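Trainee: sharing a model that was predicted from the sequence below.
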Amino acid sequence: MRPTLTAALLSLSAILIAPAALLRAEAPEDAAVATAADVVGTWDGHVDVFGQQLRMIFKITRRDTGDLAAKISIPAQMVSDTALDSVSLDAGNLVFEWKLVGAVWDLSLNTDASAAEGLLKQNGMEFPAKLSKLPAGEEVDTSVNRPQTPKPPFPYETSEVKFQSRADDARLVGTICIPEGDGPHPAVVFITGSGAQDRDETIGPNRVFLDIARGLAAKGIAVLR
């Protein structure tokens, strides 16, 4: 089961799958056959979504196995360096896939592999997309400003706890935040609703349970997650 999308990803998905006539973009006529080494680096560009340009940044690297890997950043959607499921290069076609939002970028490279043009395809819709490769060594700041992330010192203590179930011999592990001061403190336990989640409920760039736990602990409420 797919994890629940964050507000940022929901916003992206809602924009891309809104009902409208299909848009099409023609690939460059001077498409070329490129190698993996040609596409490694940072690509900056945009997708044309109903007349609005949504900026997207791709960082392509090579694994030790020689396979390509890629991360995407979408500043307007608070998405930063999120790993894509796959990136492939075949006869001058550069293809990215992001299964979480059902998106595939199908792009054709120009003759010197300095630019790519094609379509973002999502749930039956198609949107023109263009990318340009940045010069070697040039980077783009893809960090996301997260003012909700607190800085130490914290008004609570954090520690790991373990529970052993005698009924089925299972071990449960979690993290507890205990407020400063003498207890007892009111307490809550966080349990994910559905799908596979870690104790921070990490979804894309967000850590929902962690952010809420910090906020509650700062207000005097102990939290186990």
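Mentor: Perfect, thanks for sending it. Numbering: from 1, shown residues only.
Trainee: for the rest of this, base every contact and every neighbour count on C-alpha atoms.
Mentor: Noted.
Trainee: Y156: what's it in contact with?
Mentor: The contact partners of Y156, taken as Cα atoms under 8 Å, 6 or more residues apart in numbering, are C177, I178, P179, E180, A217, A218.
Trainee: against that first model, consider the following:
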Amino acid sequence: MTSISALAVAALLATNTNPQFEGHWGGELDLGPAQLRIEIILEETDGSWSGELVSVDQGNARVPATRVTVENDRVIVDLSAAGARYEAELLPGGTLDGEFHQAGQVFELDMSALAADTDPEPAATSDDRDQEFSVSNGDVTLAGALRLPEGDGPFPAVVIISGSGPQDRDMTVGEHRVFATLAAHLADAGFAILRLDDRGVGGSDAVIPHHPQVIADDMGAALDALRSHPSTQGQCVGYVGHSEGGSLAFLAASRSQPDFILSLAGMHASMAETLIEQGEALVRASGGGDADVAAQRAVQDVVMTAMRDSPVGEAGPAIEAGLVEAGLPQQIAQQQAMIWGQAYAQNALDLDPASAMQAYEGPVSAIFGGSDLQVLADNMSARVSAARTDQPTRLRTLAGHNHLLQQESSGLPAGYTSAQHAISPVALEAIEEELGALINLACQ
């Protein structure tokens, strides 16, 4: 549930030009037991190149390029925040023949140009009604955008909490801007919406969180700031959390006392439980059988045991050694150790969301995607219901919707970037309805 990236701010440097490199590229990084989908976005402006890597299967984590070098038919994308570099040659057929370098290892990574965006919602993601907004939590400052409805207010309001891995304020997935689309719809419906760049992304400070409670405290500070803003004047203010953000909303509630919580495809099990359920669902949806599921579970057990048995922040060597002993190639073991040996992952592994859900007394609504393979709707709905037996709780599942609440029936992560909408019109209407119901329960 962590990302391929460390955190950094991009530095853009001028180099040679070759307009054929400009655009959105995609490919798969072969890690042996799994393939990691990678996208790279390259842009050229007045001879200066900028770039960004998107790790689609790791929460769409984004790593800004620190330097993009274009020399004739070759490109080098330096990603110092992740300790990585991508080097590629542009072939006559318009594909990139490349290598991904990280942690002393080299992985083949060929990329093809991705199709142009077909999302028919450019007006919904327009920024002309956004106000820049900053939130301070101790020594850390988060940058974001506040979208307000037309009129004078005061307005009911929400803080959007993103899921696993560092996300920008828009939750950009390929060419889709999920949170920007959501904010635009909800502002038109009369809600004030605050969305933020996570730590180390966009304009926010690059201070790596070591525990989910750190992010929850950031969101508590955000809700306090929004509640005191002139546009709300203490009106009904709550959280909308997506994926892990659904769980973080409950962790934040003890500090900030939100009037309500709306969870979207929320992760309401421990990370360990979620990864096991998610892993089996993805393997089976990709055509795997019982043996494939068992093989993946064995690898997961090795990684999780090492995480539990190692001091926080020091699990990497144990993970690597365990995976090598289990038969994985050294370079794959190293890659997995980098991902899962982080302090945040260790602290999050067995954190149980049930107690936080039980402790929160305000009204809650949870919307799940019926085709979601990352957060299984039936399993998570049952956990929410069990934790909140005597508290006001609404549960809703949207048939044929994936983890991003797009209408995409396969549920596979490959559908996130190719779906027609950033978030489906059906889901937008459902979210609006649930927010209205929550506000009526909490504040009327």
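Mentor: That came in fine, so what should we check first? Values in this document were obtained by computation on a predicted structure and should not be read as measured data.
Trainee: related to what we said a few turns ago, okay, and which of the contacts of Y156 of the first structure map to strands?
Mentor: C177, I178, P179 (DSSP state E).
Trainee: rewinding a little: and the contacts of Y156 of the first structure as a markdown table, adding neighbour count and distance to V161 of the first structure?
Mentor: As requested, the contacts of Y156 of the first structure are exported to a markdown table (neighbours: other Cα atoms under 10 Å; distance: Cα to Cα, whole Å):
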| residue | neighbour count | distance to V161 of the first structure |
| --- | --- | --- |
| C177 | 24 | 10 |
| I178 | 26 | 12 |
| P179 | 25 | 16 |
| E180 | 17 | 18 |
| A217 | 24 | 16 |
| A218 | 17 | 20 |
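Trainee: which among the ones in strands among the contacts of Y156 of the first structure gets closest to V101 of the first structure?
Mentor: Checking those against V101 of the first structure by Cα to Cα gives C177 as the nearest, at 33.0 Å.
Trainee: which residue packs closest to that closest one, ignoring adjacent ones?
Mentor: Counting by Cα to Cα, 6 or more residues apart in numbering, the nearest residue to C177 of the first structure once its immediate chain neighbours are dropped is T158, at 4.5 Å.
Trainee: quick check: of the ones in strands among the contacts of Y156 of the first structure, which lies closest to M56 of the first structure?
Mentor: Nearest member of these to M56 of the first structure, counting by Cα to Cα, is C177, at 36.8 Å.
Trainee: if we can go back for a sec, a markdown table for the contacts of Y156 of the first structure, including distance to L16 of the first structure?
Mentor: Shown next, in a markdown table, are the contacts of Y156 of the first structure (distance: Cα to Cα, whole Å):
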| residue | distance to L16 of the first structure |
| --- | --- |
| C177 | 39 |
| I178 | 42 |
| P179 | 43 |
| E180 | 46 |
| A217 | 38 |
| A218 | 38 |
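Trainee: the residue nearest in space to the middle of the first structure sits in which helix or strand?
Mentor: Most central in the first structure under Cα atoms, centre = their mean is T82, positioned 3.3 Å from the mean C-alpha point. Using DSSP states H and E, T82 of the first structure sits within strand 79-83.
Trainee: check which element follows that strand along the chain.
Mentor: strand 86-90.
Trainee: mean shift between that following strand and the second structure?
Mentor: When the second structure is overlaid, strand 86-90 of the first structure sits 1.5 Å from its aligned residues on average, using mean Cα distance after the TM-score superposition for the first structure.
Trainee: whichever helix or strand comes after that strand maps to which residues in the second structure?
Mentor: Next in sequence after strand 86-90 of the first structure, counting helices and strands by DSSP H and E, comes strand 93-98. Using TM-score structural alignment, the residues of the second structure aligned to strand 93-98 of the first structure are 74-79.
Trainee: average offset of the matching stretch relative to the first structure?
Mentor: Looks like 1.1 Å for stretch 74-79 of the second structure (mean Cα distance after the TM-score superposition for the first structure).
Trainee: go ahead and name everything in contact with that stretch.
Mentor: Under the criterion Cα under 8 Å, 6+ apart, residues 21, 51, 63-70, 84-90 lie in contact with stretch 74-79 of the second structure.
Trainee: please pick the buried ones from those residues.
Mentor: In terms of neighbour count (16 or more other Cα atoms under 10 Å), the buried residues within the contacts of stretch 74-79 of the second structure are 21, 51, 63-70, 84-90.
Trainee: can you pull out the strands in the stretch 251-400 of the second structure?
Mentor: For the stretch 251-400 of the second structure, strands defined by DSSP state E, counting those that start in this stretch occupy the ranges 261-264, 364-369, 393-398.
Trainee: can you redo those strands as a markdown table with distance to D30 of the second structure?
Mentor: Shown next, in a markdown table, are the strands of the stretch 251-400 of the second structure (distance: least, Cα to Cα, whole Å):
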| stretch | distance to D30 of the second structure |
| --- | --- |
| strand 261-264 | 31 |
| strand 364-369 | 29 |
| strand 393-398 | 33 |
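Trainee: could you export those to CSV, including columns for mean neighbour count?
Mentor: Output for the strands of the stretch 251-400 of the second structure, formatted as CSV (neighbours: other Cα atoms under 10 Å):
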stretch, mean neighbour count
strand 261-264, 27
strand 364-369, 26
strand 393-398, 18
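Trainee: closest one to D130 of the second structure among the ones you listed?
Mentor: strand 261-264 (22.2 Å).
Trainee: that older thread, identify the residues contacting the residue nearest to C177 of the first structure.
Mentor: Per Cα under 8 Å, 6+ apart, neighbours of T158 of the first structure: T175, I176, C177, I178.
Trainee: so the first one makes contact with V161?
Mentor: So the one you mean is T175 of the first structure. Yes. Shown here, T175 of the first structure and V161 form a contact pair, counting by Cα atoms under 8 Å, at 5.9 Å.
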